[in-house]
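Trainee: Okay, structure incoming, though there's no sequence with it:
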């Protein structure tokens, strides 16, 4: 009789491990959100540094394009996670909606930044081509200003 009980206990223990394994896997999925949220926070800090904290600094679209591309990819991962785990991990509807709106803005800003970066690259390419053909590129993309300007002498 003791022999049968030990086999039953072993069988229930093994069955318990297999039943508990999916639950443990699901709970670890809930903690996966921390990975993409931490990365997202870091990317947003990088974007804020580009603007120098709102001090009217000119932002280089090439840098912004790279960061917004990473942010959009991060948002794709986040949206997939939210879709798959919203109910199980009890993600509030407001958080999911805000994340979706934030992701849409990031994708829009990525498009604008990358479009501006492409225009800059094209203008630089044209300027190099013009310089190679013998034309001196000017500040405004044309032939440039020629001549000289001398400072007036004496008291102003």
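Mentor: Here it is on my side, so go on. These numbers come from a predicted model, not from an experiment.
Trainee: contacts, neighbours, all on C-alpha from now
Mentor: Noted.
Trainee: Run a quick neighbour tally on residue 78.
Mentor: When neighbours are counted by other Cα atoms under 10 Å, residue 78 registers 22.
Trainee: Would you state the helices of this protein in chain order?
Mentor: For the chain, the helices defined by DSSP state H cover 2-50, 61-85, 93-132.
Trainee: most packed of the ones you listed?
Mentor: When you average the neighbours per residue for each of these (mean count of other Cα atoms under 10 Å), helix 61-85 leads with a mean of 18.
Trainee: for that one, packing partners?
Mentor: When contacts are defined as 3 or more Cα pairs under 8 Å, 6 or more residues apart in numbering; DSSP states H and E, helix 61-85 packs onto helix 2-50, helix 93-132.
Trainee: Determine which of those helices approaches residue 72 most closely.
Mentor: Go through the helices and strands packed on helix 61-85 one by one with Cα to Cα and the one that ends up closest to residue 72 is helix 93-132, at 5.5 Å.
Trainee: Between helix 61-85 and the closest one, find me the angle.
Mentor: Relative orientation of helix 93-132 and helix 61-85, computed by axes from the mean of the first three to the mean of the last three Cα atoms, to 10 degrees: 150 degrees.
Trainee: next up, a second structure to put side by side with the first:
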């Protein structure tokens, strides 16, 4: 989890490959209206996000086994919504400063423009029950830290 540009897709893909689990990017589950809104530079509201989060929760519930899901999950209420009763859901927070992540965003192609990054930081409620990985950590080291932190060996 983390703001846009924190490396969720890159680290999540590498982690999924390392542990042999399927990888899903929450961005692929946004309805077209959400993508259009973000492309136009308008931040999503909670009411925009609830159906998307419900779709992701259904993905988690319907999975035949463990998976890696790259998702912003910015607020505690979003993380609660993603966690089905009785399910083991672990959050890994890719944490970085606004300036570091803004620089990363300027170097990539994505439907969410860098101008929306401030709204993500404004909405962010840093988790208290997540494994924290700095965005500056190289991908391989981040994967190792996650595997060690979540006992995935």
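Mentor: Nice, thanks for sending it over. Source: prediction; values computed, not measured.
Trainee: Need the TM-score between these chains.
Mentor: Here the TM-score of the superposed chains, computed with TM-score structural alignment, normalised by the length of the second structure as the reference length, equals 0.25; 61 aligned residues with a Cα RMSD of 4.6 Å.
Trainee: circling back: nearest approach to residue 66 of the first structure belongs to which of the helices and strands packed on helix 61-85 of the first structure?
Mentor: The minimum distance between residue 66 of the first structure and these falls on helix 93-132, with 7.9 Å, by Cα to Cα.
Trainee: next one: the closest one to chain centre, how far?
Mentor: Distance of helix 93-132 of the first structure from the chain centroid (Cα atoms, centre = their mean, to the nearest Å) equals 12 Å.
Trainee: helices and strands around it, which ones?
Mentor: Packed against helix 93-132 of the first structure, as judged by 3+ Cα pairs under 8 Å, 6+ apart, are the following elements: helix 61-85.
Trainee: Would you state the strands of the second structure in chain order?
Mentor: When secondary structure is read from DSSP state E, the second structure shows strands at 23-25, 68-70, 92-95, 131-134.
Trainee: will you turn these into JSON lines that also has mean neighbour count and distance to residue 17 of the second structure?
Mentor: As requested, the strands of the second structure are arranged in JSON lines below (neighbours: other Cα atoms under 10 Å; distance: least, Cα to Cα, whole Å):
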{"stretch": "strand 23-25", "mean neighbour count": "18", "distance to residue 17 of the second structure": "8"}
{"stretch": "strand 68-70", "mean neighbour count": "22", "distance to residue 17 of the second structure": "10"}
{"stretch": "strand 92-95", "mean neighbour count": "21", "distance to residue 17 of the second structure": "16"}
{"stretch": "strand 131-134", "mean neighbour count": "17", "distance to residue 17 of the second structure": "18"}
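Trainee: will you turn the ones you listed into TSV that also has distance to residue 146 of the second structure?
Mentor: Converted to TSV, the strands of the second structure look like this (distance: least, Cα to Cα, whole Å):
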stretch	distance to residue 146 of the second structure
strand 23-25	15
strand 68-70	12
strand 92-95	7
strand 131-134	7
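Trainee: Select, out of those strands, the one closest to residue 119 of the second structure.
Mentor: strand 92-95 (15.8 Å).
Trainee: packing partners for that closest one?
Mentor: Secondary elements touching strand 92-95 of the second structure (3+ Cα pairs under 8 Å, 6+ apart): strand 131-134.
Trainee: Show me what the strand it packs on is packed against.
Mentor: For strand 131-134 of the second structure, the packing partners by 3+ Cα pairs under 8 Å, 6+ apart come out as strand 92-95, helix 139-149.
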